[in-house]
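Participant: Quick one, fold the following:
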Amino acid sequence: MDKNFIEACRGVVKSGRVLLDEPMSLHTTFKIGGPADCLIFPATMEETQQILKLVRDYHLPLTLLGNGSNLLVRDKGIRGVVVKFGEPMSYIRCEGTRIIAGAGALLKDVSECAAENQLTGLEYACGIPGSIGGAVFMNAGAYDGETKDVAALVRAVDGDGAVHVFSGDALELGYRHSVFQTNGEAICEVELQLQPGDGKAIRAKMDDFTQRRESKQPLDMPSAGSTFKRPAGYYAGTLIDQTGLKGLQVGGAQVSTKHAGFVVNAGNATADDVIRLIREVQRRVYEKHGVRLQPEVRMIGEE
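Facilitator: Alright, predicted model coming up:
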């Protein structure tokens, strides 16, 4: 990694937020992943602009991350620069029926802010283990709700450091898809449009979703959330269960015994373990049901 680039970065953000050869296993919910050459945590949109311009000027590869959920980093890690929107950029504020949040704000915290202000529309997100930036990137959803329903406006920074504002159809929010998967811009701030609601009803809904999630999902083990996209007309977890694959293990990676739709890190799993297990599940489900499962988990980094 270019020493001049590192020095320039540390002139933009505090040195404690510029990490070299940092294991990505410490920064993903799967607890898996090799080292990033350089991992940077911006705290503001202005810092993001400056960092992305430096990345451009030094012609370095760039990877953008949110909370590190829904993600598998391969075992050799990530070359170049990883910009991660985490706690330093996790501000949340409520303005009337709108909530404005930094890309690193956790969905559970944004959902809690909505509940505290008796705003409805974000109850479904109370247990999704991601950031608001990641939720926009993937159009995250659960329990018949999705980011598309509430995202009013997104501010993002392009590779030249310019700020762009997206709203409505320009966000291209579809099933686990957004425009940011193709345009490469860094989501920095999200505005959510919610509706006034009854505080007790909002809490009751959140409690119900939390109870359902805790009773059915392997929240006590590291994972990247649901491993496969929902195939048309089916549920991935049901197909995997019907194929008799609960508990199937490759190395430290295991099909959860609690919910077959989750691959979990059962102990010191490598990315290669996870990938080989995913392929075996795909093969066996196709063999039995004729359905091709597609991973929902993003896989990045060097093999």
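Participant: contacts and neighbour counts: CA atoms only from here.
Facilitator: Fine.
Participant: next one: stretch 149-158 to chain centre, how far?
Facilitator: 15 Å (CA atoms, centre = their mean, to the nearest Å).
Participant: Over to stretch 216-236?
Facilitator: 14 Å.
Participant: Now it: buried residues?
Facilitator: 217-218, 221-230, 236 (16 or more other CA atoms under 10 Å).
Participant: Between which two of these is the distance greatest?
Facilitator: 221 and 230 (21.8 Å; CA to CA).
Participant: that older thread, which one of the buried residues of stretch 216-236 sits closest to residue 3?
Facilitator: residue 224 (33.5 Å).
Participant: wait, what's in contact with the closest one?
Facilitator: Going by CA atoms under 8 Å, 6 or more residues apart in numbering, residue 224 touches 29, 30, 69, 70, 71, 72, 262, 263, 264, 297.
Participant: what's the nearest residue to it if we skip its chain neighbours?
Facilitator: The shortest distance from residue 224 to any non-neighbouring residue, by CA to CA, 6 or more residues apart in numbering, is to residue 70 (4.3 Å).
Participant: The one you found contacts residue 300, correct?
Facilitator: No: under the criterion of CA atoms under 8 Å, residue 70 makes no contact with residue 300, lying 11.1 Å away.
Participant: quick one, which of these two is more surrounded?
Facilitator: residue 70 (24 against 15; other CA atoms under 10 Å).
Participant: ok, now how distant is the more buried one from residue 256?
Facilitator: Remark: distance between residue 70 and residue 256 (CA to CA, to the nearest Å) = 16 Å.
Participant: tell me the helices in the stretch 1-150 of the chain, going along the chain?
Facilitator: 3-10, 45-57, 107-116, 132-138 (DSSP state H, counting those that start in this stretch).
Participant: next up, for comparison:
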Amino acid sequence: MDNLLNELHGSDVGKVKEKEPLATHTTIKIGGPADIFVEPASVDNLVKTMNIIKNYDVPWKIIGRGSNLLVADEGIEGIVIKIGKGMDHLEINGSEVRVGGGYSFIVLANVLSRKGYSGLEFAGGIPGSVGGAVYMNAGAHGSDISKILKKARVLFPDGKVEWLSKEEMKYSYRTSVLQKERPGIVIEAVFELTPGNLEVISTEMKKHKSYRRETQPVKPCCGSVFRNPLPDHAGKLIQDADLKGFSIGGAQISELHGNFIVNNGNATANDVLSLIEHIKTTILERNGIQLHTEVEFL
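Facilitator: Predicted structure coming up:
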């Protein structure tokens, strides 16, 4: 590991740290340290980082802005690569938008809505990065990434970089080809938006933001915990089971929305995992429905 660390430092790929606490990089504020933490300063430096890693037998993991993510209390063995600053460029050419994987998804929605572009109104309250949103087909309010994506530029573990069309991404509910068939890192995306009425777009954005403020917690959380078992909704199932407010350790099911688990200040990853298992068992016994997590556990 020391040789790898020295090579990363010597290659000037960006920020390189040892034993970086990942609680500072997740929205739920939970997570032990990464053996090595790298935040590449550019796409080229990300490619360089991956090429260096290939020469060492160490596990690696990509993170973005830390939403939909639960990191083990013990931390993560190997390397964690954060797609953030240096990979957050934005180019607007008419209705076509090219944006880096490290760009904030909420900020992107706000910037484009103020310019009168329609298509990202649903994203006004979705945390995380563009890369993460494209990777998992993020969505809300009846829309998602698949409705606006034109193509995504993906870095694969062998160092190859490809543009994948929307069709090649094989989108379905909160899923893409990158999650199972072809694991890869979204380094940038091209969206096709529609010029619209600024007042209408602004009203729609405000409506979605107000809904989120009224129905979703402000305390540290990881976002929606479970995928909706359509046509049912996880939050409704959990609410009907009288589980809202139930807690284990420092982790609590939000009193505002059943599909959110909040960190009351001292929650551990094990607290959250125990709460997740309790919810799954309760809903299976009560409704005969097997809930599946949307949050990713590292």
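Participant: corresponding residue for the residue nearest to residue 224 of the first structure in the second structure?
Facilitator: Taking TM-score structural alignment, residue 70 of the first structure has residue 68 as its aligned residue in the second structure.
Participant: list the contacts for its match?
Facilitator: 222, 223, 224, 225, 294, 295, 296.
Participant: which residues does residue 64 of the second structure contact?
Facilitator: 82, 83, 84, 102, 128, 129, 131, 132.
Participant: Give the closest residue to it in space, chain neighbours not counted.
Facilitator: residue 83 (5.0 Å).
Participant: where exactly do the strands run in the stretch 151-300 of the first structure?
Facilitator: 151-157, 163-166, 186-193, 195-196, 249-250, 253-255, 263-265, 298-300 (DSSP state E, counting those that start in this stretch).
Participant: In TSV: these, plus distance to residue 43 of the first structure.
Facilitator: Shown next, in TSV, are those (distance: least, CA to CA, whole Å):
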stretch	distance to residue 43 of the first structure
strand 151-157	14
strand 163-166	16
strand 186-193	10
strand 195-196	29
strand 249-250	39
strand 253-255	34
strand 263-265	30
strand 298-300	24
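Participant: which one of those is the most hemmed in?
Facilitator: Mean neighbours per residue, mean count of other CA atoms under 10 Å, is largest over the strands of the stretch 151-300 of the first structure for strand 263-265, with a mean of 29.
Participant: Give the aligned range of it in the second structure.
Facilitator: Using TM-score structural alignment, strand 263-265 of the first structure pairs with 261-263 in the second structure.
Participant: Identify all contacting residues around the matching stretch.
Facilitator: 28-29, 217, 219-223, 225, 250-254, 272.
Participant: Go through the helices of the stretch 1-150 of the first structure and pick out the most buried.
Facilitator: helix 132-138 (a mean of 27).
Participant: which residue numbers in the second structure go with it?
Facilitator: Going by TM-score structural alignment: helix 132-138 of the first structure matches residues 130-136.
Participant: what's the mean distance for that stretch versus the first structure?
Facilitator: Using mean CA distance after the TM-score superposition for the first structure, stretch 130-136 of the second structure ends up 0.6 Å from its aligned counterpart in the first structure, as a mean over the superposed pairs.
Participant: For that stretch, which outside residues touch it?
Facilitator: Under CA under 8 Å, 6+ apart, the answer for stretch 130-136 of the second structure is 64, 99-105, 138, 145, 152, 174-176, 178-179, 185-189.
Participant: likewise stretch 14-25 of the second structure?
Facilitator: 5, 8-9, 29-42, 45, 65-66, 71, 75.
Participant: Looking at the second structure, name the residue matched to residue 50 of the first structure.
Facilitator: Looks like residue 50 of the first structure aligns to residue 48 there (TM-score structural alignment).
Participant: what's the answer for residue 121 of the first structure, then?
Facilitator: In the second structure, residue 121 of the first structure lands on residue 119 (TM-score structural alignment).
Participant: Report the buried residues of stretch 236-253 of the first structure.
Facilitator: 236-237, 239-241, 243, 245-253.
Participant: Tell me the span between the first and last residue of it.
Facilitator: Terminal-residue distance, stretch 236-253 of the first structure (CA to CA): 18 Å.
Participant: Where in the second structure does that stretch align, residue-wise?
Facilitator: Residue span in the second structure matched to stretch 236-253 of the first structure, by TM-score structural alignment: 234-251.
Participant: go on, stretch 166-181 of the first structure?
Facilitator: Counting by TM-score structural alignment, stretch 166-181 of the first structure corresponds to 164-179 in the second structure.
Participant: Off-centre distance for that stretch?
Facilitator: 15 Å.
Participant: do stretch 194-214 of the first structure as well
Facilitator: Using CA atoms, centre = their mean, the offset of stretch 194-214 of the first structure from its chain centre is 22 Å.
Participant: before we move on, what about stretch 281-292 of the second structure?
Facilitator: With CA atoms, centre = their mean, you get 25 Å for stretch 281-292 of the second structure.
Participant: Can you list the buried residues in that stretch?
Facilitator: For stretch 281-292 of the second structure, by 16+ other CA under 10 Å, it's 281, 282, 283, 289, 291.
Participant: So for residue 28 of the second structure, what's the nearest residue that isn't a sequence neighbour?
Facilitator: residue 221 (4.0 Å).
Participant: contacting residues for that neighbour?
Facilitator: Per CA under 8 Å, 6+ apart, neighbours of residue 221 of the second structure: 27, 28, 29, 67, 260, 261, 262, 263.
Participant: could you redo the last one with a cut-off of 6 Å?
Facilitator: 27, 28, 261, 262 (CA atoms under 6 Å, 6 or more residues apart in numbering).
Participant: ok, those vs residue 113 of the second structure, which is closest?
Facilitator: Relative to residue 113 of the second structure, and with distances defined as CA to CA, the nearest of those is residue 27, at 24.5 Å.
Participant: Identify the residue nearest residue 13 of the second structure in space, chain neighbours excluded?
Facilitator: residue 45 (4.9 Å).
Participant: cool, residue 149 of the second structure as well?
Facilitator: Residue 149 of the second structure's closest residue in space is residue 191 (CA to CA, 6+ apart), at 4.5 Å.
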